[in-house]
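# Fold the following for me, if possible:
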Amino acid sequence: MPSMKLKSAGTGGLVYSTDAGSMCPACRQPLAACTCAAQAAAAALRGDGTVRVHFETKGRGGKAVTVVRGLDDLPPDTLAQWGKQLRTACGAGGAVKDGGVLEIQGDHREKVQAWLQAQGRKVKLAGG
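You can find the predicted model right below:
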């Protein structure tokens, strides 16, 4: 069924459309074209400044992995350096992923928490 669109209001918001769905109350644009949601999502990605240390096995063939999230404020080269230092401190392998995520093979939550606190970070153990 073709969509029916009428003229926009003087404020720039959409007046009527059969395919627009819900409208954003802040910018009066369809939710698909809303810029407010993108700004809120970017703020949510920055997080609350707390580094969270997780223990995961899901999707890894039963292998245990310590995952560190919340380091997205570090430059990539510093993040890679911290990853190497953490892997050395734990005596394990691992990887640095996009978005400030460090993975360390095995269950090393306590060691990772102590190391990050020594670096001056606020750390929480989360999951597993």
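
# use CA for all of it now, contacts and neighbours both
OK.

# Longest strand of the chain, counting residues only.
Assignment by DSSP state E gives strand 50-56 as the longest strand of the chain.

# Tell me the helix or strand right after it.
Using DSSP states H and E, the helix or strand that follows strand 50-56 in sequence is strand 65-69.

# Show me what whichever helix or strand comes after that following strand is packed against.
Going down the chain from strand 65-69, the next helix or strand is helix 76-90, by DSSP H and E. Here helix 76-90 touches strand 94-97, strand 101-105, helix 109-118, going by 3 or more CA pairs under 8 Å, 6 or more residues apart in numbering; DSSP states H and E.

# Run the angle between the longest one and strand 101-105 for me.
With axes from the mean of the first three to the mean of the last three CA atoms, to 10 degrees defining the directions, helix 109-118 sits at 140 degrees from strand 101-105.

# here's the other one to compare against:
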Amino acid sequence: MDLQDQLKNLFPDHQFKEEAVEETSNVWLQDEPLLCKYEKRKGKPITIIDGYNGATQDFKILAKEIKTKLSVGGSFKNDTIIIQGDYRDQIMEILKEKGFSVKRVGG
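The predicted structure is shown next:
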């Protein structure tokens, strides 16, 4: 018995509505590839995404989406996205799905 069945048993009069979630991204795509770098700072691995030449607000939205999908911490500073940990492969897949061209730098 899954969760939906349990809820129907508890609330038989409630009408369940499934909402379709659509992913719409208004991020500006660019001609030059984004650079996905790996570095170590203070002994900890980080992934840096650099080379975006669109609006700063769009890049902040992209940073938040990446951090949410990977469930990791990170920040946005000086037009670069800094993600805690080595997630180059996953980040490159996410960016390619959004339509960006990505270049792997450093290893």
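
# quick one on the thing from earlier: okay if I get the helices and strands packed on helix 76-90 of structure 1 as JSON lines plus mean neighbour count and distance to residue 60 of structure 1?
Putting the helices and strands packed on helix 76-90 of structure 1 into JSON lines (neighbours: other CA atoms under 10 Å; distance: least, CA to CA, whole Å) gives the following:
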{"stretch": "strand 94-97", "mean neighbour count": "17", "distance to residue 60 of structure 1": "13"}
{"stretch": "strand 101-105", "mean neighbour count": "22", "distance to residue 60 of structure 1": "11"}
{"stretch": "helix 109-118", "mean neighbour count": "16", "distance to residue 60 of structure 1": "18"}
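
# Could you point out which of these sits nearest residue 55 of structure 1?
Residue 55 of structure 1 lies closest to helix 109-118 among the helices and strands packed on helix 76-90 of structure 1, at 7.3 Å (CA to CA).

# which residue in structure 2 lines up with residue 124 of structure 1?
If you follow residue 124 of structure 1 across to structure 2 using TM-score structural alignment, you land on residue 103.

# Would you mind measuring from the closest residue to its match other than its chain neighbours to residue 5 of structure 2?
In space, and not counting its chain neighbours, residue 103 of structure 2 is closest to residue 35: 5.0 Å by CA to CA, 6 or more residues apart in numbering. Distance, residue 35 of structure 2 to residue 5 of structure 2, by CA to CA, to the nearest Å: 47 Å.
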